[in-house]
Each structure stands twice: as C-alpha cells, then as structure tokens.
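# one predicted model, sequence on top.
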Amino acid sequence: MTAVVPEPAQDRDVRRRELAAFLRSRRERVTPEQVGLPRGPRRRTPGLRREEVAQLAAVGVTWYTWIEQGRAAHISAQVLDAVARALLMDAAERAHLYALAGTSDPHTEAECTVASRSALRIVERLAPYPASLQNARYDVLAANRPYAQVFGDPAELPPDQRNCLWLLTTSERWRRDFLDRDEMLRDLVAKYRASMAEHVGEPVWEARLKRLLDVSPEFRRLWERHEVAPMVAHVKRYLHPRVGLLRLEHRNMWLAPQAPAQRVVAYVPADECTEERLERLERLAGLAGPA
C-alpha cells in the first residue's frame, strides 16, 4: 500500500495564496445587484465587500477575511460550498476553488453520461476491434458492435448495470467467458481504489462503492485488502462461443484531462489468430444483419 506523503508547508502556502487571489478576483466580479443587495451611493469597492460575501455565505467576517488573506487552514467543504454559491461560481470555478483548497466537493454532480459525437465516431471506427467509451468509474457510456459481440451489448442492460466492475462481479457471462476473470476483478478493484482517492466523499462514487459492497462478498473481501494498481496495458483471454479464444490487449485513450474524464478503451488483438477471429466475427455479424 502506498503511503500518503504530507504536502510540504511551502506548497500549502502557495495554494493558500492562490486561493486568496482567486476569491478576491471572483468577489470583485460580482455586483451587488446580482445577489440582491443595494449598491449605495458611497461604494468604492469593485464588486462585493468581504462582509457582504460573509453575510451571503453565513460565515464569520473574520474567518472569511482570513481565507482571503491566505491565513486560513482546513477550510471545510461546507464553507467552500457556501462561498461558491455566494459568489455565483459556475462548475469550472467551483472545481478550481475546491482544488485550491485541497478538499473534495461533496456536491459534485454525476458525470455527464452523454457521449459526444466525435467520441462515438472514434469508438465506431475502431471496428473490427472491440471498443467502448468509459468514464473514470468504469461506466460503459457507449460501445461499438464488436464490443457487443464479444462482451455483450451494454444497451440491453439497465443503466446502473452498464459498469465493468458490476459486470465482473455479478455477470454469469463474464464469469464464464473471461478466462482471467478472477485476476481481472482483483486488478480492477485495485484500480478503482486508486481512482477513488481523488473522489472521496463524492456521492456518485460513494453510491457505486456502497452498492458493490452490499451485493458482493467477493468484492468486499478484495476492497478490504486496500490494494492499488496503476492504469497499464495488459493482455486478457476471452473464450467466445462462436470463434473461440481471443487474446486482447487493453489500450486506454483519455479524451480530456479533467472531469468529467472519459476514455476510449480499445481491445487490440495480441496475436494474428485473434485478429483473424475478430474479422470472422465481424463477417458473421454482417451476414446476420444489423445488430
């Protein structure tokens, strides 16, 4: 298990100064009229005054002043939420605020599950190789026809079951056809734990974890081992009922470096035999008509 290294004091000071400057810039941008306050004849401060932000956020004036002066430590998520609302921050500004404070946003909304047209085009163009579009929680947002032929069509499942962890844990088909299923599950649980370190307290992540812990003693045992693993390419074996053994290497291509992060997951043949079998599967699907 990787030890958590405390942030150096110098880095904390830099983050506090950046947070202070960011809040001042946002405060000066918001006009009294935008938040329902009278402007008054003697206002010289651009935007809002500190005491007005404190009043709107229902926090102490002294505490808010310390935050803007870079003197406050351990600012709670509740205070950050109140300040973000008072300053009319949009989603990007709010995410930046929490990042500077080094705190997870407990009110992060569910990631968008609508795939962009360009992402869908990439997934489709990878045929005859199986490919899917996934988010950081391993939800399958879209998949091409080869993916559906090899792993099953996600569109036939309820939305809350279109998830690789859920399927590895509960699907009889995945348990039967994936020859490395137990190893895959251990690896994916370790990757999920590593990813979740950046999303502790976020409702959609916590809900996914709770559901898996409740439904699967096997998942619960693996989770309690506290193992973490990096995102690396690897070869897995699948026994397809129509074309036989497939050896596929998983390749990830992230489409954006920030939330909502999505990636194209391509399953590339690890040998010529697998490539031939995928091409045969594509021909068989063509003979059968549209999926």
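Arrived safely, thanks for sending.

# C-alpha from now on. contacts and neighbour counts both.
OK.

# from Arg49, how far out is the residue lying closest to Ala20 once chain neighbours are set aside?
Spatial nearest neighbour of Ala20, chain neighbours left out: Glu68 (4.2 Å); criterion: Cα to Cα, 6 or more residues apart in numbering. Using Cα to Cα, to the nearest Å, Glu68 is found at 12 Å from Arg49.

# likewise Glu272?
68 Å.

# so which of those two has more stuff around it?
For the pair Glu272 and Arg49, the greater number of neighbours falls to Arg49 (18 against 10), based on other Cα atoms under 10 Å.

# for the more buried one, give me its contacts.
Counting by Cα atoms under 8 Å, 6 or more residues apart in numbering, Arg49 makes contact with Arg27.

# what about it, distance to Tyr64?
From Arg49 to Tyr64 the distance is 11 Å (Cα to Cα).

# what sits against the closest residue to Glu51 other than its chain neighbours?
Nearest residue to Glu51 in three dimensions, chain neighbours excluded: Val61, at 5.5 Å (Cα to Cα, 6+ apart). Contact analysis of Val61 by Cα under 8 Å, 6+ apart lists Arg50, Glu51, Ala54, Gln55.

# ok, of those, which one's closest to Val189?
Distances from Val189 to the contacts of Val61, taken as Cα to Cα, are shortest for Ala54 (42.6 Å).

# ok, and here's another one to check against it:
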Amino acid sequence: MSGAANRELGKFLRNRRESRSPNQMGIAPRGRRRTPGLRREEVAERAGVSTTWYTWLEQGRPVRASRQVLDSIARALDLSAAETMHLFKLAGEKPLSGSPAPLKISPAYDRLLRRLEPNPAYIINRRLDLLSWNKGVVALLPHLDMLPPEDRNIVWLMCTDPWMHELIPDWQGQVSRLTAMLRSESADAIDDPEFQYLIRRIEAASPEFRQAWATRRLETFRSGSLNWHHPAAGTFTADYVRLHIADDPRLSVVIQILRNPETLNKLADIIASMSLDVEVA
C-alpha cells in the first residue's frame, strides 16, 4: 500500500468510528466522553485486535491488515456493504466471500412490495433466499410465512416442496434453471459455509437437484415469463423482472407482472380473504 492509501484508510476508519454512537452499537457508557462516536479501544476490543495496532491503522502508519482482520473491523463498526467494499479496496485486499456486512432492507422497499400487490414481488439475496415478500406471494404460497427461515429459499422450495410441483407446469425446467443460477454464484461463495450448507442440504433432499448440479451448467438471471397453475386463481402467465437494490448490490427485487386483468382480480380476492381470516382470528 502507498502512503496515500494508508492515510486515506486511516481517515476513513476514524470517520466511521466517530459516526457510530455507543448506544447504536450496544456499548454500555464508560465515563465521560470527550470525542464523538466510539473510542479506539472499543473498536479494537470488538474487532479482537490491540488498541495500539488499531491506533496505528487510523494514523495511516504502514501496518498490514489481513483480510480476516479487515472483516473483523468491518463487523466491529457495523459497516454497510458499500463501506465494507471501500475498506477492503483502500487496504488493497479482496473482500472475504460471504460478505461480512449484514444484509439490511430499507423499510421503503417493503412499502414498494406492498404497492405492487396483487402482483407477487419479493426480495432475494444472491443465494436466492426469500428475505421479504408481499401478499401476492403468500396468495400463491400460503404456507410461506409458517416455514422456518432456512426453508425460505427459492431453490429449496422448488426442489422439495410438493406444492411447487403442482403450481409450476414446467417444474423440471425451473429446477434446472434455478440450479444453474445458483451454480453461477458458487465461485464467489467457495468459502461461505452457509452457501455450502444450502447446497449439501438440497443435494440430500432432491435427486433432481443433484443431477442438475452435477452438470455444472451456468445461467444468469434474465427477464422472462413463468406459467402457473393455481387451484383458485387458475392457469395464468406472469412476466418477471429482477431489479438490483442500489442500497446493497447483494439484494434484488423480483416482480412477477400478471398479464391478465382477470387473474389480477382473482389474486386480489384471495388477498382480501386472507385479510378477513386474520381479522376473524
């Protein structure tokens, strides 16, 4: 690293440290504070490094930080995905797979999902986990809210849930397509234990997934259409698009746009009946 890069790294860390309040980070007050934000020793303790070494880093001294240490500092400061990427770039390192910063969904995106109803819309990460969804999705998958978080994955549901087999006429084709999409993310997730656990879990549960995964076919997401066969809404086609979230490039919104006004009305009726059931309960 050059001297300029060291100094910029130090300024960046100090800026982020001073912008974090102890209450925000869950740190109990320790006496009177003369400077804003966290103390250096508090960040060092959370990151598992010495206060002296962290101070040198903030001072722009020529000290070398490993990827693991940078990851710990990013977590200690609760950096966003963009901030974490910037930290690693300043340090001349490639971020660890699995993205150290936690995923955060702005409430504005949840409001967007609701505005899109009755069109099904949801937010996913690169592992194709379902992180947030609207009532249009629940109208198609009524048991989704009751599933444990580890089962709320598009590939897992497609491969293991009998309901999906009934809903999707081209079920085999969708298994192959989604598996290829998941495979395309695997190069960046070799060291991610959660990603590897997901793969092993689906392999153990689905022979169709095992066969498709073994082909090593790759496919990136492309807009297209999907046919559904729903017991209440009937047979219909939805055009789908995927929009990346600027707040966090690991997240994206998938919207299924229903072509037929009659289907829109049927899904709206299903959503209305769901709301009535909740009120009665």
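Yes, it's here. Because the structure is a prediction, the values reported are computed rather than measured.

# now, of the contacts of Val61 of structure 1, which are buried?
By neighbour count, with 16 or more other Cα atoms under 10 Å, the contacts of Val61 of structure 1 hold Arg50, Ala54 as buried.

# next, the buried residues of the longest helix along structure 2.
What stands out as the longest helix in structure 2, according to DSSP state H, is helix 261-280. Within helix 261-280 of structure 2, the residues scored as buried using 16+ other Cα under 10 Å are Thr263, Leu264, Lys266, Leu267, Ala268, Asp269, Ile270, Ile271.

# the second one matches what in structure 1?
In structure 1, the residue matched to Leu264 of structure 2 (TM-score structural alignment) is Leu278.

# where do the strands sit along the stretch 151-281 of structure 2?
224-230, 234-244, 252-258 (DSSP state E, counting those that start in this stretch).

# for those strands, which one ends up most surrounded?
Per-stretch averages of neighbours, counted by mean count of other Cα atoms under 10 Å, single out strand 252-258 among the strands of the stretch 151-281 of structure 2, with a mean of 20.

# now the angle from that one to strand 224-230?
60 degrees (axes from the mean of the first three to the mean of the last three Cα atoms, to 10 degrees).

# for strand 252-258 of structure 2, name the packing helices and strands.
strand 121-124, strand 234-244 (3 or more Cα pairs under 8 Å, 6 or more residues apart in numbering; DSSP states H and E).

# and these: which comes nearest Phe195 of structure 2?
That would be, of these and by Cα to Cα, strand 121-124, which comes in at 14.0 Å.

# give me the stretch of structure 1 that that closest one matches.
The aligned range for strand 121-124 of structure 2 is 131-134, by TM-score structural alignment.

# what of stretch 217-225 of structure 2?
Taking TM-score structural alignment, stretch 217-225 of structure 2 hits residues 227-235 over in structure 1.

# which outside residues touch that stretch?
In contact with stretch 227-235 of structure 1 (Cα under 8 Å, 6+ apart) are residues 1-2, 187, 189-194, 247-252, 270.

# just stretch 111-124 of structure 2 next, same as before
130-137, 251-258, 264, 267-268, 271.

# so where do the helices sit in structure 1?
Going by DSSP H, structure 1 shows helices at 9-29, 50-57, 61-68, 77-86, 91-101, 117-125, 145-151, 164-170, 172-177, 181-196, 203-215, 217-223, 272-288.

# could you dump these into CSV and include distance to Gln134 of structure 1?
Listed next are the helices of structure 1 as CSV, based on distance: least, Cα to Cα, whole Å:
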stretch, distance to Gln134 of structure 1
helix 9-29, 32
helix 50-57, 37
helix 61-68, 38
helix 77-86, 28
helix 91-101, 21
helix 117-125, 10
helix 145-151, 13
helix 164-170, 9
helix 172-177, 18
helix 181-196, 13
helix 203-215, 15
helix 217-223, 21
helix 272-288, 22
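
# to Leu157 of structure 1, which of those helices lies closest?
helix 164-170 (10.3 Å).

# how about that closest one, which residues of structure 2 does it hit?
Helix 164-170 of structure 1 corresponds to residues 154-160 of structure 2 when matched by TM-score structural alignment.

# burial of the closest residue to Ser80 of structure 2 other than its chain neighbours, as a residue count?
Nearest non-adjacent residue to Ser80 of structure 2, counting by Cα to Cα, 6+ apart: Ala101, 5.7 Å away. Applying other Cα under 10 Å, we find 20 residues neighbouring Ala101 of structure 2.

# for Thr179 of structure 2, see how far away Ala101 of structure 2 is.
In terms of Cα to Cα, Ala101 of structure 2 sits 26 Å off from Thr179 of structure 2.

# check Arg250 of structure 2 too.
18 Å.

# same deal with Gln196 of structure 2?
For Gln196 of structure 2 relative to Thr179 of structure 2 (Cα to Cα), the value is 14 Å.

# these two: which is more packed in?
Thr179 (29 against 13).

# any chance of the helices and strands packed on strand 252-258 of structure 2 in JSON lines, with distance to Leu90 of structure 2 too?
JSON lines is the format used below for these (distance: least, Cα to Cα, whole Å):
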{"stretch": "strand 121-124", "distance to Leu90 of structure 2": "29"}
{"stretch": "strand 234-244", "distance to Leu90 of structure 2": "25"}
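
# wait, which of those strands is closest to His165 of structure 2?
When those are compared (using Cα to Cα), the closest one is strand 234-244, at 14.1 Å.

# which bit of structure 1 covers that closest one?
Counting by TM-score structural alignment, strand 234-244 of structure 2 falls onto residues 244-254 of structure 1.

# mean per-residue distance, that stretch versus structure 2.
For stretch 244-254 of structure 1, the mean deviation from structure 2 after alignment is 1.2 Å (mean Cα distance after the TM-score superposition for structure 1).

# Glu262 of structure 2 and Asn15 of structure 2, how far apart?
Distance from Glu262 of structure 2 to Asn15 of structure 2, by Cα to Cα: 55 Å.

# measure stretch 79-95 of structure 1 end to end?
OK, stretch 79-95 of structure 1 end separation, Cα to Cα: 14 Å.

# which positions within it qualify as buried?
Neighbour counts over stretch 79-95 of structure 1 (16+ other Cα under 10 Å) mark Val79, Leu80, Asp81, Ala82, Val83, Ala84, Ala86, Leu87, Leu88, Met89, Arg94, Ala95 as buried.

# off-centre distance for it?
Counting by Cα atoms, centre = their mean, to the nearest Å, stretch 79-95 of structure 1 is centred 20 Å from the centre of its parent chain.

# likewise for stretch 117-129 of structure 1?
21 Å.
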